[in-house]
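K.L.:
Next come a sequence and a model predicted from it.
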Amino acid sequence: MLRDKMRWTAYSDLLEDEYRQCLQEGLQVEPLLEEIRRIQTLSDGSLREEEARSLLARLEVAPVRSDFPYEEPEDYESIQSTLRPTAHKIWPVDADHFTDRIAGAWYGRTVGCVLGIPVEGWPRSKITGYLKASGQYPITEYLHSTQDPALRAQFDIHEEDPTTPYDRTRVCWRECLDAYPNDDDLNYTVLALKLLERYGHNFTSADVAETWLLGIPAFHACTAERVAIRNLMTGILPPQTGRRRNPYREWIGAQIRADFFGYIAPGNPAAAAAMAYRDGVVSHTKNGVYGEMFIAAWLSLCYVEGLTMLQRVQNALEQIPPRSRLSEAISEVCASYVSGVSFQSVVDGIHARYDETLQFDWCLTIPNAMLVTACVLWHDDYDAAVTAAVLSGFDTDCNGATVGSLFGLSHGRHSIPSRWHKAFPPVIHTSVHGYHALTFSDAIERTRNLILLES
């Protein structure tokens, strides 16, 4: 059981994902593929791990192809040098509606997360097939398991989940829950609250790392975050923690940590993105960090009345390098929206480009950010947006949470039907030390107390 939970740590387990990540970044690593395959044939042991560690170091410094068409800086000053002057615009906001919008964000994120957890990791064909077969399509409530033996066998339905990293032992079907469950999509939002309350708005990446080490169990961190914790415990400091032996550096982990920075920077997307950057580089690089900056900036702009959602997306994109892969991908989604392409066609196109049955693609920032953008642009009510996020596949709980957060902050708590948030007691349960049970009212008030207003 312990070995099953010790994922994302052995060097030899990282080689295949590192190779794919390098290809994403335009690095010339093809000559090293045979060496990867040779190491993978070695028996488990110290020799295999040492050779894998050495090869990972070589992969990390491979040269970039001369024909790579993107410009993707990593340090903050270089990122800023690619942006337009308008990126630093501060937008007027109405403080009278802050409390309702913050409430909408917290409830929207929590509900969207819980809705997507039971089918996390399922391909969209299985999600839709099971929901139709079990009479839960279209989605109108939290998802249930079934006791029908044929359906349980066909869709591998079970209630026990001994491999989960969040110290819960049951799948989060509705009948298995009596409260909002612990999950990383909520842990990191609360962890950011703790970070700001302890270190203030000028926190550093080292403060973020310290908050992690003091605040959450290592097993409650996944992929890039777990690698970063491993790096920290060997004396490596940010931003190297996000770069060193970390093939998950452009996965979705940083993007799901963005929300709180947008919540506390109303109308100030540059400030939201700056905080997201300092948080993101602890575990991610390039488009992994850009995803967090983009979502934080978008949330900041959700406070601004008079902007359409499309305009919020377009202005949020001004916070990330315009010649990055993420900027190109989100711009494509926006162009499809403007030209009248259907939502389903956009989702099908994302699935054609990325294979959700491969964990590498399933967890990448870019396809998930594209789906989040499409779900919010094409849907004008909360239920439609968050259920679309779940039905579209890829990282269902992460995307459901982010879509719910964006929609809730834009429209306020009243936009979220009461059946969602009345299903459980109004308490967020987390792994965060000292914040294990946070009432929504407390979270809303403490978030408002941290709002950064600049003129």
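P.N.:
Here it is on my side, so go on. Numbering: from 1, shown residues only.

K.L.:
Could you use CA atoms for every contact and neighbour count after this?
P.N.:
Fine.

K.L.:
and the gap between the closest residue to residue 100 other than its chain neighbours and residue 235?
P.N.:
Among residues not flanking residue 100 along the chain, residue 412 sits closest, at 5.0 Å (Cα to Cα, 6 or more residues apart in numbering). Residue 412 sits 43 Å away from residue 235 when distances are taken as Cα to Cα, to the nearest Å.

K.L.:
neighbour-wise, which of these two wins?
P.N.:
Using other Cα atoms under 10 Å, the more surrounded residue of residue 412 and residue 235 is residue 412, with 24 against 8.

K.L.:
from what I can see the more buried one touches residue 106, true?
P.N.:
No. Using Cα atoms under 8 Å, residue 412 makes no contact with residue 106, being 9.9 Å away.

K.L.:
buried set for stretch 260-276?
P.N.:
260-276 (16 or more other Cα atoms under 10 Å).

K.L.:
Residue 263 contacts residue 451, doesn't it?
P.N.:
Yes. Using Cα under 8 Å, residue 263 is in contact with residue 451, at 7.4 Å.

K.L.:
Tell me how many other residues surround residue 424.
P.N.:
13.

K.L.:
meant to ask about residue 140
P.N.:
Other residues within reach of residue 140, judged by other Cα under 10 Å, total 12.

K.L.:
do the same with residue 101
P.N.:
Neighbour count of residue 101, defined by other Cα under 10 Å: 27.

K.L.:
In stretch 313-329, which residues are buried?
P.N.:
313-322, 324-329.

K.L.:
thinking again about what came up before, okay, and which of the buried residues of stretch 260-276 map to helices?
P.N.:
260-263, 269-276 (DSSP state H).

K.L.:
Is residue 188 located within a helix, as I assumed?
P.N.:
Yes. Assessed by DSSP: H, G, I helix; E, B strand; the rest coil, residue 188 belongs to a helix.

K.L.:
Skipping its backbone neighbours, what lies nearest it in space?
P.N.:
Computed as Cα to Cα, 6+ apart, the closest residue to residue 188 that is not its neighbour in sequence is residue 257, at 5.4 Å.

K.L.:
Return the residues in contact with that neighbour.
P.N.:
By Cα atoms under 8 Å, 6 or more residues apart in numbering, the residues touching residue 257 are 185, 188-189, 192, 276, 280, 292.

K.L.:
give the contact list for the closest residue to residue 360 other than its chain neighbours.
P.N.:
Spatial nearest neighbour of residue 360, excluding adjacent residues (Cα to Cα, 6+ apart): residue 17 at 6.7 Å. Contacts here follow Cα under 8 Å, 6+ apart; on that basis residue 17 touches 247-248, 360.

K.L.:
Against that first model, consider the following:
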Amino acid sequence: MYTGWSTPLGLVQEELNQREYEGHPVPDSIKEKVAAIDEKDAMNIVLIDPIFDELEALPKSADFNYVQPNDLEEIRRERPDGPRKLGDVNNDEILDRLHGAWTGRACGCALGKPVEGVGMRGAKGMDGRQTIRTYLENRGHWPLDFYFSGAEAEDEIKLPCELSQRENIAFMEPDDDIHYTLIALHVLEKHGADFTWKDVANAWNNCLPYNAICTAETQAILNYNLAVPRTSLMGRVKADWVTPDFTSTHRNPYREWIGAQIRADGWGYACAGHPELAADFAWRDAHWTHRANGIYGEMMFAAIMASAFLVHDPVELTKIGLSEIPKNCRLSEAVNAALEKAEQTDDFHTYMDWVQEHYGDLSPVHTVNNALVVVGAMLYGQMDFHKSICVSVEGAWDTDCNGATCGSIVGAASGAKGLNSTLVAPLNDTIRPKVFGFEEIKMSELAERTLQVQKGITAR
């Protein structure tokens, strides 16, 4: 037992919620035991660690009717019919669309970055959406149409991330939503289409500062490193017992949160026109850090992303994404319900009222509720680059993640030449991440490098 993203007490408190979400009712006796732990014992491993074992041993309820496998072949057996492969993207368009996708990801991430905190937790007694709207209205900027201002107003709400505010923005600053897309490119350049989950884990160790890794990813990389001696990576000893089951579940209550979903894009870029293959790559990336819907979120959006290079209808794209995940899982249920709801109202915020009513009890960084924000932004933004990204951030919760995912999709659909948006120019086509080997790079260069990877994959 160890800490990671939170204290042992923080981890076990989240595990209570996670076990029930997975269909394992937690008895009051365990809840009361956790509630009785004083904050001064938050790091008391001897006291807290046995509770995890109790939670792990809980039986699944007979009333839990979802079918949510973690193995790729089992996932495929449970998925509905789908196109699997759409075809190759026109050679005259692919580079421009890749540039559009990278640009869209950066624009959406930068737009949502300053309000990520208030989008999740709200401020001044308001929820996230209310806070974002109030902040913009008080500065004369509602509806959202450009990067957030850091200007002061009577609400006394101060936003962080000054480098992503309209007064200062000149490039995409470091953010995990960008980092993992770069990691995907790095892995594919180094290992090609036959990469494994351990290649991804080793890339994190080699390229990402530990402090740039969050929640489920923090727990998974700690689990991996605790189980894999450094000397084994040098070839001195053999240590191959570590499994994705262990890295994704051991003291990892965040295993169905958004962390895998935000890693989908790079695989989708590399598999443009090939949604099944994109979902396969996403599964390899996701299943060592996440379980069930945490995996499916990345698979669904990787398939959507791969398809957006050829398909531009938001409903069709969403259904292609759904065709790569189990038909009877929580994420499929929620997305299908969202598609039905969207047919009944023409207003995004009325739609979001419904999303909050039905999925607002989930963590603000959960896979399912944030997926519905992105799907809603695609639908109500009508795949327009500028409008869709702005709407996705207005939806609150994990604003930079949702803005980035939505931006990737509409950017690929539009292509860089079609990006008639004021969000593009301020970034100067430049990303300055905290990823070793990518300290400062142009998005146009990333598109060129991604194209070379994509050519190698589709030629197989």
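P.N.:
Nice, I can see it. All values reported here derive from a predicted model rather than from experimental measurement.

K.L.:
Could I get the TM-score for this pair?
P.N.:
Once superposed, the chains reach a TM-score of 0.90 (TM-score structural alignment, normalised by the length of the first structure), with 431 aligned residues with a Cα RMSD of 2.1 Å.

K.L.:
Can you tell me which of the buried residues of stretch 313-329 of the first structure end up in strands?
P.N.:
Counting by DSSP state E, those place none of their members in strands.

K.L.:
Identify the farthest-apart pair in those residues.
P.N.:
Greatest spacing in those, by Cα to Cα: 315 and 325 (16.9 Å).

K.L.:
quick one: what helix or strand has residue 169 of the second structure in it?
P.N.:
Under the criterion DSSP states H and E, no helix or strand holds residue 169 of the second structure.

K.L.:
I'd say it and residue 161 touch.
P.N.:
No. Under the criterion of Cα under 8 Å, residue 169 of the second structure makes no contact with residue 161, lying 9.8 Å away.

K.L.:
Which one's more surrounded, these two?
P.N.:
Neighbour count, other Cα under 10 Å: between residue 169 of the second structure and residue 161, residue 169 has more, with 18 against 15.

K.L.:
ok, now how distant is the more buried one from residue 38 of the second structure?
P.N.:
Distance from residue 169 of the second structure to residue 38 of the second structure, counting by Cα to Cα: 44 Å.

K.L.:
what range in the second structure does stretch 280-287 of the first structure sit on?
P.N.:
Under TM-score structural alignment, stretch 280-287 of the first structure corresponds to residues 286-293 of the second structure.

K.L.:
Residue 15 of the first structure matches what in the second structure?
P.N.:
Matched by TM-score structural alignment, residue 15 of the first structure corresponds to residue 12 in the second structure.

K.L.:
okay, now residue 244 of the first structure: neighbour count?
P.N.:
Neighbours of residue 244 of the first structure under the rule other Cα under 10 Å: 19.

K.L.:
Can you find the partner of it in the second structure?
P.N.:
Matched across to the second structure, residue 244 of the first structure falls on residue 250, judged by TM-score structural alignment.

K.L.:
list the contacts for the spatially closest residue to that match that is not a sequence neighbour?
P.N.:
For residue 250 of the second structure, ignoring the flanking residues on the chain, the nearest one in space by Cα to Cα, 6+ apart is residue 223 at 7.1 Å. When contacts are counted by Cα under 8 Å, 6+ apart, residue 223 of the second structure is found next to 246-247, 250.

K.L.:
Then residue 255 of the first structure?
P.N.:
288-289, 291-293, 295, 365 are the contacts of residue 255 of the first structure under Cα under 8 Å, 6+ apart.

K.L.:
Tell me which of the residues you listed fall in helices.
P.N.:
Counting by DSSP H, the part of these found in helices is 288-289, 291-293, 295, 365.

K.L.:
could I get the residues you listed as TSV with neighbour count and distance to residue 95 of the first structure?
P.N.:
Formatted as TSV, these follow (neighbours: other Cα atoms under 10 Å; distance: Cα to Cα, whole Å):
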residue	neighbour count	distance to residue 95 of the first structure
288	27	32
289	31	29
291	34	27
292	34	25
293	34	23
295	32	21
365	26	32
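
K.L.:
can you redo those as JSON lines with distance to residue 72 of the first structure?
P.N.:
Formatted as JSON lines, these follow (distance: Cα to Cα, whole Å):
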{"residue": "288", "distance to residue 72 of the first structure": "11"}
{"residue": "289", "distance to residue 72 of the first structure": "11"}
{"residue": "291", "distance to residue 72 of the first structure": "12"}
{"residue": "292", "distance to residue 72 of the first structure": "15"}
{"residue": "293", "distance to residue 72 of the first structure": "14"}
{"residue": "295", "distance to residue 72 of the first structure": "18"}
{"residue": "365", "distance to residue 72 of the first structure": "15"}
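
K.L.:
what's next to stretch 352-363 of the first structure, contact-wise?
P.N.:
17, 20, 123, 251-252, 367-368, 393-395.

K.L.:
And those residues, which of them are buried?
P.N.:
Buried by 16+ other Cα under 10 Å: 123, 251-252, 367-368, 393-395, out of the contacts of stretch 352-363 of the first structure.

K.L.:
Show me which of those residues is closest to residue 197 of the first structure.
P.N.:
Nearest member of those to residue 197 of the first structure, counting by Cα to Cα, is residue 252, at 25.0 Å.

K.L.:
who's in contact with the spatially closest residue to that closest one that is not a sequence neighbour?
P.N.:
For residue 252 of the first structure, ignoring the flanking residues on the chain, the nearest one in space by Cα to Cα, 6+ apart is residue 365 at 4.4 Å. Residues counted as contacts of residue 365 of the first structure (Cα under 8 Å, 6+ apart) are 250-253, 255, 287-288, 291.
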